[in-house]
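1. fold the stuff below for me.
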Amino acid sequence: MKPVYLDYAATTPTDERVVSAMLPYFTQHFGNPSSLYSFGRGARQAVRRARWQLAALLNAEPEEMFFTSGGSESDNWIIRSLAAEALEKNGGGHIITSKIEHHAVLHACESLPQGIEVTYVDVDEEGRLHLEDIEKAVRPDTFLVSIMTANNEVGTIEPIAQIGAFCREGGIFFHTDAVQAVGHIPMDVKKLQVDALSLSGHKLYGPKGIGALYLRRGKKILPLIAGGAQERGLRAGTENTPGIVGLGKAAELAAAEMISETARLTALREQLIEGILKIPGAHLNGPREKRLPGNVSFGLEGIDHETLLIRLDLMGFAVSAGSACSAGSLEPSHVLTAMGQSAEQANTSIRVTMGRFTDKEEVEAFLQAVKTAALSMRGQA
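-> Next up is the predicted model:
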């Protein structure tokens, strides 16, 4: 049996249709989009078309989309820019985020200069944040709330629309890291009432090294890179035309196929959960329903996840213990411990994430492999 990839939350393979759309912009249409002659105009039109494609996926306006290198850059741009503005105008201020955010948000907040205070809000045992906890955390100097749309480890989908409505009413800037959600669940920035949203191309079958920041019309942030006038003067540097084209095509495909793909992946997710929970000592991390379609995070009592991952890899299955950005860390998952698990419990958990090219037979084979590995590790084989 060929190796089975089940770590789509870490990265997705670039869809061949995306690659085909990108290829001409490496060689045939290689012009600089800022150039005035025909080579540049062709590239500029491609960038404009991709901006429209991406905006359509989010129900945004094209001029509200800014291309970046990925989700981490977009997260840092918003947090650092708004913090710098708060320091300049008011001498400091207050940010609210959650304890289960991606490290791009957590580490950006931790690195802010003196004068900026951060409150890290708790989540419940399923990884869900509750609006009342944000309401309690708000202070007169709160200038930013940043909450992820869906958790990258356990797949929990957060109540973004509720938080957005609260922040809009209170005049607080609201940002969501939607890297795991965009292209996989419906995202309408108007209904969600977000002021900014981060996304990354390689999480929705686009290329690596390209992402975007949605910034609601009328909202101001500081430029990220000084230099040219690209991205309306906010992010200088020659545009990554092939990457931008790929992201636009990936967004177009996601919009067209999301309904059918969500149904298919949800069925596979339920098949996998049912099978896992039949294994003695197994438990599901996160909610049974309000989670990403292809995400299953589970623990097996008494079984170290690192050893299990190695065994599964030798058996031909690629899965992870959690975020790819934390691979190699000796610390237990900050997400699972925030959900109330002990370090020992957290270190029994693995994450399985399915995607566009996962099929039922692969799920069945994986279930058999997990059962075999668990029995062997418990000395019952």
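2. contacts and neighbour counts: CA atoms only from here.
-> Fine.
3. pretty sure G40 is touching N32, no?
-> Yes. With contact defined as Cα atoms under 8 Å, G40 counts as touching N32 (4.9 Å).
4. show me where the chain has strands.
-> 4-5, 65-68, 93-98, 116-121, 142-146, 173-177, 196-200, 211-215, 282-285, 295-300, 317-318, 349-353 (DSSP state E).
5. what number of residues lie near the nearest residue to M258 once chain neighbours are set aside?
-> Nearest residue to M258, sequence neighbours excluded (Cα to Cα, 6 or more residues apart in numbering): H184, at 6.4 Å. If you count neighbours by other Cα atoms under 10 Å, H184 ends up with 22.
6. wait, P242 touches F26, no?
-> Yes. Applying Cα under 8 Å as the test, P242 and F26 come out as touching, 6.4 Å apart.
7. these two: which has the busier surroundings?
-> P242 (25 against 13).
8. could you measure from that one over to E132?
-> In this view, P242 and E132 are 44 Å apart by Cα to Cα, to the nearest Å.
9. again with A50
-> 38 Å.
10. pick out whichever of the two has more residues nearby.
-> Comparing A50 with E132 by neighbour count (other Cα under 10 Å), the higher total belongs to A50, at 25 against 9.
11. so what's L57 closest to, chain neighbours aside?
-> In space, L57 is closest to A255, 5.7 Å off (Cα to Cα, 6+ apart).
12. what is the burial count for the closest residue to K191 other than its chain neighbours?
-> In this structure, K191 finds its nearest non-sequential neighbour in A161, 6.8 Å apart by Cα to Cα, 6+ apart. A161 is flanked by 17 other residues according to other Cα under 10 Å.
13. could you also give me the structure for this second sequence? I'd like to compare it with the first:
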Amino acid sequence: MRKIYLDNAATTPIHEEVIDEMADCMKKTFGNPSSTHVFGREAKAKMELSRKKIAEALQVSPAEIVFTSCGTESNNLIIRSSVDHLGVKRIITSNLEHKCVKETSLEMGECRNVEVVKVKTDVNGSVDLEDLEKILKSSDQKTLVTLMHANNEIGNLLDVKKVQTLCEENAALFHTDTVQTLGHYPMDLSELKVDFASCSAHKIHGPKGIGFAYIKKSTRLRPQITGGGQERGLRSGTENVYGVVGLAKAFEMAIQDLDKHKTHIESLKKYTIDQLKATIPGVEFNGLSADLEKSLYTVLNIRLPFKDALIGFELELKGIAVSQGSACSSGAAKVSAVIESILTPEQIETTTPIRVSFSCYNTKEDIDALVGVLKNISEKHLVPH
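-> This next block holds a predicted model:
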């Protein structure tokens, strides 16, 4: 049975070229980057070249790229240090953020006496920018706004430029979780002028266990992990050299092939929408995920017009991997917090959401197989008995 992977928002298969680059580094560059002898200097050179390549692609200084273990660590570093070291007394976020942002913000409220304010979102899961402006103007407390660039479940895109302008006008710091968008969209961080952003290599066909935080130098953020003073003092610990090399290669390939991959994946997404509409009566799409202009082109959140708690398992029996929420909560019996926030109780009780997320490795044949299985499942539920 052919296996079909359609859960690329959770993680992506690693490019062969990335594996080769990492394997070569493992074989030849084993030194500790903090060592001053030739072995250490070779490892340090590999890391700094990787940092430079990423910084150049984002139009920022290499000193503003801090390697971490993943997007979750990057987001934790930014939020916690903003409170502990930059004097942030208020965090503005939303109910639709990734758990690492939502839970860390709530912990700052509980443990650091920080005010946590949730900006309104509409029925499609989009941030209400008028409400954001109103909240920003309601207090002169030092504020951090943390809103994701693209929702990992429903794909809604945030108008980052508009949010940054509002933050600048109100002297607030702005952090955006860009884990789902860096490497998928051209991004000039010097033009966007955000204060903080985050990236995870495994979302762009790189290895797990490595990512980076973009930290604007002027913010003077301080570390959460202390010790040896690595990463310019912002993240102590012996660096994951081959992981960094893999991240840089994956990022380089993502930027190099961005237009080609975007065109291919957008066509797959449109094809999926058209085929589902033609095949399953009453199918709908959650959030703005069916709007190619306003959503992440790699994500489509489908709302099937029947209740089937085992649909993920049924698809897996046919060799097809999708998600019924975000990867972090895919084992939960209930729907995700994001879906709960945008659907009515009746919709939750009578429909089934699944997230399909695409990569450059997917084909129309994959989509035909998915739609065929969903058609068979839907017929069992929708045909009158």
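14. related to what we said a few turns ago, the residue nearest to K191 of the first structure against L192, yeah?
-> Yes. With contact defined as Cα under 8 Å, A161 of the first structure and L192 form a contacting pair (4.2 Å).
15. what's the first-to-last distance across stretch 320-330 of the first structure?
-> End-to-end for stretch 320-330 of the first structure, by Cα to Cα: 14 Å.
16. kindly report the same for stretch 284-295 of the second structure.
-> 15 Å.
17. show me what counts as buried in it.
-> E284, F285, N286, G287, L288, S289, A290, D291, L292, K294, S295 (16 or more other Cα atoms under 10 Å).
18. cool, and stretch 137-157 of the second structure?
-> Applying 16+ other Cα under 10 Å to stretch 137-157 of the second structure flags 141-157 as buried.
19. look up how far L234 of the second structure lies from G227 of the second structure.
-> The value you get for G227 of the second structure to L234 of the second structure, if Cα to Cα is used, is 10 Å.
20. kindly apply the preceding question to K262 of the second structure instead.
-> 34 Å.
21. same check on I54 of the second structure?
-> 18 Å.
22. around K219 of the first structure, how many other residues sit close by?
-> Neighbours around K219 of the first structure, by other Cα under 10 Å: 10.
23. and for D188 of the first structure?
-> 17.
24. how about the contacts made by it?
-> Residues in contact with D188 of the first structure (Cα atoms under 8 Å, 6 or more residues apart in numbering) are L57, L58, N59, A60.
25. now swap in T14 of the first structure and tell me
-> H202, Y205, G206, P207.
26. tell me which of the residues you listed are still there in the second structure?
-> Here is what carries over to the second structure from the contacts of T14 of the first structure, by both residues aligned by TM-score structural alignment, their matches' Cα atoms under 8 Å: H202, Y205, G206, P207.
27. which of these sit farthest apart?
-> The two members of those with the most space between them (Cα to Cα) are Y205 and P207, at 6.8 Å.
28. give me the number of residues near the aligned residue in the second structure for L314 of the first structure?
-> Superposed on the second structure with TM-score structural alignment, L314 of the first structure falls opposite L317. Residues lying near L317 of the second structure (other Cα under 10 Å) number 12.
29. over to R269 of the first structure?
-> Other residues close to R269 of the first structure by other Cα under 10 Å number 25.
30. show me what contacts it?
-> R269 of the first structure touches P293, G294, N295, V296, M354, counting by Cα under 8 Å, 6+ apart.
31. what's the nearest residue to the first one if we skip its chain neighbours?
-> The one in question is P293 of the first structure. Closest to P293 of the first structure by Cα to Cα, 6+ apart is T266, at 4.7 Å.
32. cool, and the third one?
-> Computed as Cα to Cα, 6+ apart, the closest residue to N295 of the first structure that is not its neighbour in sequence is T353, at 4.6 Å.
33. what's around that neighbour, how many residues?
-> Quick note: T353 of the first structure (other Cα under 10 Å) scores 28 neighbours.
34. now do G228 of the first structure
-> Around G228 of the first structure there are 14 residues (other Cα under 10 Å).
35. how close does it sit to D75 of the first structure?
-> Taken as Cα to Cα, the span from G228 of the first structure to D75 of the first structure is 22 Å.
36. and V283 of the second structure, how many neighbours?
-> So V283 of the second structure, with other Cα under 10 Å, has 18 neighbours.
37. and it, what pairs with it in the first structure?
-> V283 of the second structure maps onto A282 in the first structure, by TM-score structural alignment.
38. surely that match touches S297?
-> No. Contact criterion Cα under 8 Å: A282 of the first structure and S297 do not qualify, at 10.6 Å.
39. what's the counterpart of L173 of the second structure in the first structure?
-> Match for L173 of the second structure (TM-score structural alignment): F173.
40. my guess is its match contacts C167. True?
-> Yes. Contact status for F173 of the first structure versus C167: in contact at 6.7 Å, counting by Cα under 8 Å.
41. so between those two, which is more surrounded?
-> Comparing F173 of the first structure with C167 by other Cα under 10 Å, the one with more neighbours is C167, at 23 against 19.
42. that one and F174 touch, don't they?
-> Yes. Contact criterion Cα under 8 Å: C167 of the first structure and F174 qualify, at 6.3 Å.
43. need the overlap of contacts for the two.
-> V145.
44. how many neighbours does K3 of the second structure have?
-> Neighbours around K3 of the second structure, by other Cα under 10 Å: 12.
45. for it, what is the corresponding residue in the first structure?
-> In the first structure, K3 of the second structure lands on P3 (TM-score structural alignment).
46. might you report the residue contacts of L213 of the first structure?
-> M65, F66, F67, T68, G71, S74, A196, L197, S198, L199.
47. neighbours around the fourth one, how many?
-> So that's T68 of the first structure. 25.
48. distance of the match of V283 of the second structure from L336 of the first structure?
-> Where L336 of the first structure is concerned, A282 of the first structure sits at a distance of 15 Å (Cα to Cα).
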